[in-house]
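Asker: Structure here, sequence nowhere to be found:
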């Protein structure tokens, strides 16, 4: 390694330059004595010392040298850092002799002593001192000096490079050995001007040594297989503890610090969850008791498998709606009326009083249950399949699927689903007895049926709905407005449910006004039952979207609150957790679950510390299931519908955020609007698919026509920025810097080519065509013997210089190249080369470099066209052009 590599690490080491010129160390290493006397390179040879310094040190920017003042501070005491000299105008100071090793930084002195003590060979060790010019290493060249070896002859017409003496204990030797020992990862080469390669003398190339090649895929797979299949007690223990996180945090549970907060948050969430579970059961097309079952099992199972301490897992409106649509479709396909019906099947006789005979199913067996029984079987089956999908995604570690669901897409989907939920609950508000619509355009169909039957509105249900809205909405607003002052939110939903149940029971609203009520809610648990395997082909496709939505919402909420409270969650373990929250409860007559934002916010704000809070919530629901559930017999369905609609306020409020979202990102706003509209007007499943496809198209469109500006140089720096975005930028004469801010692949290859031609103002194909046309015209006129003067003038006009000789393409934003991109780069370089314009590439990442090498972009000896920085490429272009001009003038 040469001396100038040290300059990138030590601010006052050789090679560092300032606005005023080389540093004190440069002159210390190359000049003579302060007053009279000679330099270390020979008596009075100060000028040659400066030439050596300029030839061997890496200059960061091509700034002109300015002389320093004679009154330059001397170094401080031994072992201390050197003060930075202030630049002053004045004549060039006389040289200084090489100082003793104590003037070097302590780190370099120690490294030099270690290198000398080892006494080994290699590039860090200089040749032994002796007579002859080959006693030391030639600085600024490629070859090392060898003792007794003849020094390579200098190129014809060039000055002989100075050779520094390699004294055994001198500071130059110490500096050389220390620099090589400390910074062996960077290799700097100064090309020797020899023959056609003389143009490279103006640029000191810096090459980075690549890492060792990675193992091939087969060896990597074998290694992974051995690591996976190996079984040790410690590994088994870690596997069990990671799969059951409760075994990690439960033994460390701090009763005094966490128990009170967990108890309070668990009770409050349970009080809110009981009425919502009953209300959301109607949304899923199930009886109220099944919503309580779902909330009970989800809380306990997630506490065992989950890694988040704060999210509340249970029923979620959008998923309940998606499950309800599948249930309605399958119930109708099985031959059940969408209204209440009961089938009494007997082995010997069939009674047809108030019954509906069910046709044969796909297995040619008679269904021995009524509509509600068949509905929960469908719901449990789709829940089981969704859970299997989620566990499979966790096993194969494909959690990356959720990255395709952006925040704007999820927000738009939830808002669109909220419209569908509101539409499905509107008939309960009015007390209308109309069938539930499903499929494409269900929102429009439902509102059409509502307006057709508006004259059948039940006045009792309408008044009850209005009174419940009048109580719930203001109280919910107060809870949100004063949440910082309230220790716990007011359980207004539970109070409304209790009051409405008492009013309905005491006023006999069903018998008197025909109000629709919840009906009988049994106590205890039904015996477990496996899913209907013959229904799996019918619901397997629907379960995919349900599984992805449930996982995406759960993981996003868990990561949000984990980041807020300073702990980490595992995305794949969250997949397992939410998957088992669907698989296990599906055997106990439950439907799909996921995390819910509203209940999670309540849980976090009321002092939740661990997953014990979820267990407390489940215990409270268990008490309701065993004791209190039958008391909700007289509860009106319109009250449950009001609770469901009021809880949609958060999703519907997203319309207020549209102006701000439009100001931040118009593309995200369009994605939100498209997803919301398709989810509301078409269907939730199709809306989700439309949103994903549209967001991907937006990404493709962004890369199809990216920004591609010309860059200018920021004065007194090595930075290049967009000329269209910033003022006061400078351009280098004859060099144009172009940046393409997207990957270069088959979609945007033509955009790259056309934008480059437009920004540079030169289309090589047109220039070549114009030259050929002018040459043919001149040939015809010569043959005709007339118009030679005009033809020569037109040819001169065509042959005018282009105004630039080099194009530097900044590839810092090009993440990857495909075959079409590599071919496009080859064609561009070839076209510009034919009109005497050189194309250089700068700041290519390792992936792009590898693609260029595999695509044979560089011919033999052309790898110098690839640079690690734009500044290096520009310096190379300017130096090469200056050298070519000098050679042309000599010729």
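Answerer: On my side now, so go ahead. Computed from a predicted structure; not experimentally measured.
Asker: alpha carbons only for contacts and neighbour counts from here, please
Answerer: Noted.
Asker: how many neighbours does the closest residue in space to residue 803 that isn't next to it in sequence have?
Answerer: Nearest residue to residue 803 in three dimensions, chain neighbours excluded: residue 734, at 6.1 Å (C-alpha to C-alpha, 6 or more residues apart in numbering). By other C-alpha atoms under 10 Å, the residues close to residue 734 number 16.
Asker: quick one: buried residues of stretch 176-187?
Answerer: Using 16 or more other C-alpha atoms under 10 Å as the test for burial, stretch 176-187 gives 176, 177, 178, 179, 180, 181.
Asker: wait, isn't residue 308 in contact with residue 558?
Answerer: Yes. Residue 308 is within contact range of residue 558, at 5.6 Å (criterion: C-alpha atoms under 8 Å).
Asker: what about residue 886, helix or strand, and which?
Answerer: Assigned by DSSP states H and E, residue 886 belongs to helix 870-890.
Asker: I misspoke; the intended subject was residue 239.
Answerer: Using DSSP H and E, residue 239 maps to helix 233-243.
Asker: From the chain's centre, how far out is that helix? Work that out for me.
Answerer: Its chain's average C-alpha position is 31 Å from that of helix 233-243, according to C-alpha atoms, centre = their mean, to the nearest Å.
Asker: related to what we said a few turns ago, now do the same contact list for the residue nearest to residue 803.
Answerer: 803, 804, 805, 806, 878 (C-alpha atoms under 8 Å, 6 or more residues apart in numbering).
Asker: One more pass at 10 Å, please.
Answerer: For residue 734, the contacting residues are 802, 803, 804, 805, 806, 807, 837, 874, 877, 878, 881, by C-alpha atoms under 10 Å, 6 or more residues apart in numbering.
Asker: Could you confirm residue 351 falls within a strand?
Answerer: No. Counting by DSSP: H, G, I helix; E, B strand; the rest coil, one finds residue 351 to be coil, located in no strand.
Asker: need the contact list for it.
Answerer: Residue 351 touches 343, 344, 345, 357, counting by C-alpha under 10 Å, 6+ apart.
Asker: so residue 676 touches residue 685, yeah?
Answerer: No. Using C-alpha atoms under 10 Å, residue 676 makes no contact with residue 685, being 11.8 Å away.
Asker: which neighbours do these two share?
Answerer: In contact with both residue 676 and residue 685: 413, 417, using C-alpha under 10 Å, 6+ apart.
Asker: more crowded one of these two?
Answerer: Between residue 676 and residue 685, residue 676 has the larger neighbour count (other C-alpha under 10 Å), namely 29 against 20.
Asker: one more structure, for comparison:
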């Protein structure tokens, strides 16, 4: 019987299990490992699968059903395209670039995403948040120009061709279609400034796109894991406050300087309040009427009857058309001093690499912007994929985002992404595949090639009104804070921190503050609850669960044995807290007992060993129990199944607990060691040193413990009988 029990315990130890079942591998040099990895990839490489993965549209077209999919894609594409036109112009104005840039982006981004994207219902183009962040980059450039660090003038011979020369179809009429206005002497400097700023934005976009493509090729698509949904939402809401604030001057028709950096939103509001008496009444009335019409139709018609309307009313486009006609016939610009869009060139700009030297100072800004664009796009793609039951390839989406940026950078655009509002509308209109993007791009192309001059008299305040109304859905997320708080206080705290930091510190520092706060909360959660005491609950026959002794009843008592579960990774952040929690929860502090023993030795001039003094303290069990009844402990079991990783300080903390508690007569056993931390335990020598303490499960450790305690009891009882 004893032999069977010993054999059972023999195989329940982790060391024996590893030696019996683990596949033994020999360590290879790094170069050989790299070569083996490359050979494995080459062996698995398949040209057909690679092409289908790199060009997802091939799979889409192969499975395309003309009778079922085409009508839906046509309707959805034209619906999204109708929204692209006003939003593209409005968001381009938000970026402080000419409105035509927004149409370029809408066309080229939609076309590029069709080739490389995996999201079938996504509508690509200008996004308010990204446009404002690009405006921040251009503000930095303007500041350098004003300080004289950069020349803003362009030599005629050195002007990039894409800035001034358009395709043959891009000639303007002799009236209001010329690129340069009639009074060249008064406006030529402003024109050069705008053109150079387009080149800066394009250069930043091109470099950021190339970097994102490189990141996708080396598999860094998981970088967005650093940004939770709560962080992205809070950051986006914070940016929305900046977007809305930037449109106040357009709504009121006033002139105030742009502010950048920390507290810029406060300075902007101060400037707005000071200039309220200078409000242009005609501009204000136009804005109020536009906002009222847009809001009422969007909420009371499109939203309320969305299940009945196959296609939502394109109220934004209607407001632009009607507003442009009224402004032209009433002569808003000359008679009422209302700012209008003015000249818009016809045709597409030819491809041209921008002057990258202008963008070198803003590569970091561009990388932050494009990562945010990718994160938002990936989240939207996953949402649509779950809804329509198809798989999203994160690496391919990163490549597609980079490709869209590269193409837009070559064609006078800036960083863009998938629009949430347009994607929802495209999906609601019945969009089935990426083919809908082609029809949307075709509609935008029609405007660029033919209808662009029509928008000469479009009031800028209408574009500002469109932006404000589109931001209402973002501001409504603030009302969800109490609900988020009830769901998760940690996530809600990240949401609020990212939002407030973005509002106060501006976009770059706000995002960084949100990421750092998220990391801090992760570390804090590990520091607050590294361990909990657990006990066994016999839920059913043969089914035993480990649960917290503080939160569950009917815990089966274990004499002289306590079980602690380590709930977090064990690393430098919580290593010291882990050891202090162990000592406080067991009621035994070996360090304090050492100090008391040393004091005892000094007072009695005893030259004996310190270990003997500690043994004397342990022998006085009755005195220890009087101080802390919980200290009656002989075996401590550490359940490590939830320790996802461990570092050197974590290993040292474990060894410290084992060593210190052993000195006071408490045996420490470790169970359920995850395979992920075994290499660290082995490389530090922990496995070899403590092989007799490591068990496969809590049940195995308890079986060994009970056997040992019973054997000790038998020995003691037999000794008493002899005496």
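Answerer: Okay, I see it. On a predicted model such as this, the values are computed, not experimentally measured, just so you know.
Asker: can you name the residues of structure 2 that the helix holding residue 886 of structure 1 overlays?
Answerer: Alignment of helix 870-890 of structure 1 against structure 2: residues 698-718, by TM-score structural alignment.
Asker: which of the residues in the matching stretch are buried?
Answerer: Going by neighbour count (16+ other C-alpha under 10 Å), the buried part of stretch 698-718 of structure 2 is 698, 700, 701, 702, 704, 705, 706.
Asker: how big's the offset between that stretch and structure 1?
Answerer: Following the fit onto structure 1, the mean deviation recorded for stretch 698-718 of structure 2 is 1.3 Å by mean C-alpha distance after the TM-score superposition for structure 1.
Asker: what's the matching residue for residue 140 of structure 2 over in structure 1?
Answerer: With TM-score structural alignment as the criterion, residue 140 of structure 2 matches residue 329.
Asker: ok now the helix or strand in which that match is found, how far from the chain's centre?
Answerer: Assessed by DSSP H and E, residue 329 of structure 1 sits inside helix 317-333. With C-alpha atoms, centre = their mean as the basis, helix 317-333 of structure 1 stands 35 Å off its chain's centre.
Asker: what about that helix, how far off from structure 2?
Answerer: Helix 317-333 of structure 1, aligned to structure 2 and superposed, deviates on average by 1.6 Å (mean C-alpha distance after the TM-score superposition for structure 1).
Asker: Trace the helix or strand just after that helix over to structure 2 and give me the residue numbers.
Answerer: Using DSSP H and E, the helix or strand that directly follows helix 317-333 of structure 1 along the chain is helix 371-395. Across structure 2, the stretch matching helix 371-395 of structure 1 (TM-score structural alignment) is residues 193-217.
Asker: The matching stretch: which residues count as buried?
Answerer: 193-213, 215-216.
Asker: if we can go back for a sec, roughly how far apart are the nearest residue to the match of residue 140 of structure 2 once chain neighbours are set aside and residue 665 of structure 1?
Answerer: Using C-alpha to C-alpha, 6+ apart and skipping residues adjacent in sequence, the residue nearest residue 329 of structure 1 is residue 438, 7.0 Å away. Distance, residue 438 of structure 1 to residue 665 of structure 1, using C-alpha to C-alpha, to the nearest Å: 34 Å.
Asker: So those two - more neighbours on which side?
Answerer: residue 438 (18 against 10).
Asker: The more buried one sits in which helix or strand?
Answerer: Per DSSP H and E, residue 438 of structure 1 falls between elements, in no helix or strand.
Asker: Repeat that for residue 669 of structure 1.
Answerer: helix 666-681.
Asker: mean per-residue distance, that helix to structure 2?
Answerer: Superposed on structure 2, helix 666-681 of structure 1 shows a mean distance to its aligned partners of 1.4 Å (mean C-alpha distance after the TM-score superposition for structure 1).
Asker: elements contacting that helix?
Answerer: On a contact count with 3 or more C-alpha pairs under 10 Å, 6 or more residues apart in numbering; DSSP states H and E, helix 666-681 of structure 1 meets helix 407-430, helix 442-452, helix 658-664, helix 684-704.
Asker: residue range for the second one in structure 2?
Answerer: The alignment of helix 442-452 of structure 1 onto structure 2 (TM-score structural alignment) covers residues 264-274.
Asker: List the contacts of the counterpart of residue 116 of structure 2 in structure 1.
Answerer: In structure 1, the residue matched to residue 116 of structure 2 (TM-score structural alignment) is residue 305. By C-alpha under 10 Å, 6+ apart, the contact set of residue 305 of structure 1 is 242-247, 573-581.
Asker: now do residue 273 of structure 1
Answerer: 267, 279, 291-292, 295-296, 314-315, 493-494, 599, 617-618, 620-621.
Asker: Now, the residues you listed that are in strands?
Answerer: Among those, DSSP state E puts residue 314 in strands.
Asker: so which of the contacts of residue 273 of structure 1 would you say is closest to residue 30 of structure 1?
Answerer: Residue 30 of structure 1 has its nearest neighbour among these in residue 599, at 74.4 Å by C-alpha to C-alpha.
Asker: Structure 2: matching residues for stretch 641-659 of structure 1?
Answerer: Mapped onto structure 2 using TM-score structural alignment, stretch 641-659 of structure 1 spans residues 464-482.
Asker: cool, and stretch 252-265 of structure 1?
Answerer: Aligned using TM-score structural alignment, stretch 252-265 of structure 1 spans residues 63-76 in structure 2.
Asker: mind listing the strands for the stretch 551-700 of structure 2?
Answerer: Assigned by DSSP state E, counting those that start in this stretch, the stretch 551-700 of structure 2 shows strands spanning 561-566, 635-639, 667-671, 694-695.
Asker: which of those strands is buried the deepest?
Answerer: strand 694-695 (a mean of 26; mean count of other C-alpha atoms under 10 Å).
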